[in-house]
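In: From the sequence below, what's the structure:
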Amino acid sequence: MAEQDPQITELSFEAALKRLEEIVRKLESGEASLDEAIELYGEGDRLRQQCEARLAAAQARIEKIQFGRDGQPAATVPFDGG
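Out: The predicted structure follows:
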């Protein structure tokens, strides 16, 4: 398994996504040298993995509301993802 960068794991989802967008813009612009582009690509991949893990964790916590016969909320059940 890939080693986790402590700086990346401490970022909020929003901060990680913003940094990933900055990396994509810089790579697409072509302004990075080859060595810098390789480093940025690696950082971007770690950020992507972190964002995916955070989204999966959030999805696992989502609950679906079930409605009773009277149309009122009756209970919640774990999100089934499908």
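In: rest of the way, CA atoms for contacts and neighbours
Out: Noted.
In: got a list of what residue 81 touches?
Out: residue 59 (CA atoms under 8 Å, 6 or more residues apart in numbering).
In: Secondary structure class of it, three-state.
Out: Of the three states, residue 81 takes coil according to DSSP: H, G, I helix; E, B strand; the rest coil.
In: Distance of the residue nearest to residue 79 when sequence neighbours are not counted relative to residue 8?
Out: Nearest non-adjacent residue to residue 79, counting by CA to CA, 6 or more residues apart in numbering: residue 63, 4.9 Å away. Here residue 63 is placed at a distance of 28 Å from residue 8 (CA to CA, to the nearest Å).
In: Compare those two (neighbour count), which wins?
Out: Per other CA atoms under 10 Å, whichever of residue 63 and residue 8 has more neighbours is residue 8, with 18 against 13.
In: one more to put side by side:
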Amino acid sequence: MSYEQARDELVAVVARLESGAESLEESLALWERGEALAARCQQWLDGARDRLAAARGGGSDDAPHDDGTDQA
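Out: Here you go, the predicted structure:
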């Protein structure tokens, strides 16, 4: 599944959950699907970050921390 497909499906899952029209059982299933899709999207983003770092000639040590600061 591509990043775009996972993202689009995740958006649809969130919209269904926000509507509140689903049963508890269906809401739990949707939540689990959303978690899986979010993890897949994160894998794609992490891979892209690693590829960019490699293309710049540095390892992931050159990437900013999650809080936006550099490691140095």
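In: quick one: TM-score?
Out: In this superposition the chains share a TM-score of 0.77, using TM-score structural alignment, normalised by the length of structure 2; 62 aligned residues with a CA RMSD of 1.8 Å.
In: is it true that the residue nearest to residue 79 of structure 1 touches residue 77?
Out: Yes - using CA atoms under 8 Å, residue 63 of structure 1 makes contact with residue 77 at a distance of 5.6 Å.
In: Can you show me the strands along structure 2?
Out: With DSSP state E, there are no strands along structure 2.
In: Would you mind finding the match for residue 41 of structure 1 in structure 2?
Out: For residue 41 of structure 1, the aligned residue in structure 2 is residue 31 (criterion: TM-score structural alignment).
In: contacting residues around its match?
Out: Residue 31 of structure 2 neighbours (CA under 8 Å, 6+ apart): 13, 17.
In: Which single helix of structure 2 contains the most residues?
Out: In structure 2, with assignment by DSSP state H, the single longest helix is helix 24-55.
In: mind listing what's buried in that one?
Out: 27, 30, 31, 34, 37, 38, 40, 41, 44, 50, 53 (16 or more other CA atoms under 10 Å).
In: cool, and stretch 16-30 of structure 1?
Out: 16, 17, 19, 20, 23, 27.
In: re the thing from before, what's the spacing between the match of residue 41 of structure 1 and residue 13 of structure 2?
Out: Distance from residue 31 of structure 2 to residue 13 of structure 2, by CA to CA: 8 Å.
In: Mind listing residues that contact stretch 13-22 of structure 2?
Out: With CA under 8 Å, 6+ apart, stretch 13-22 of structure 2 has contacts from 27, 30, 31, 33, 34.
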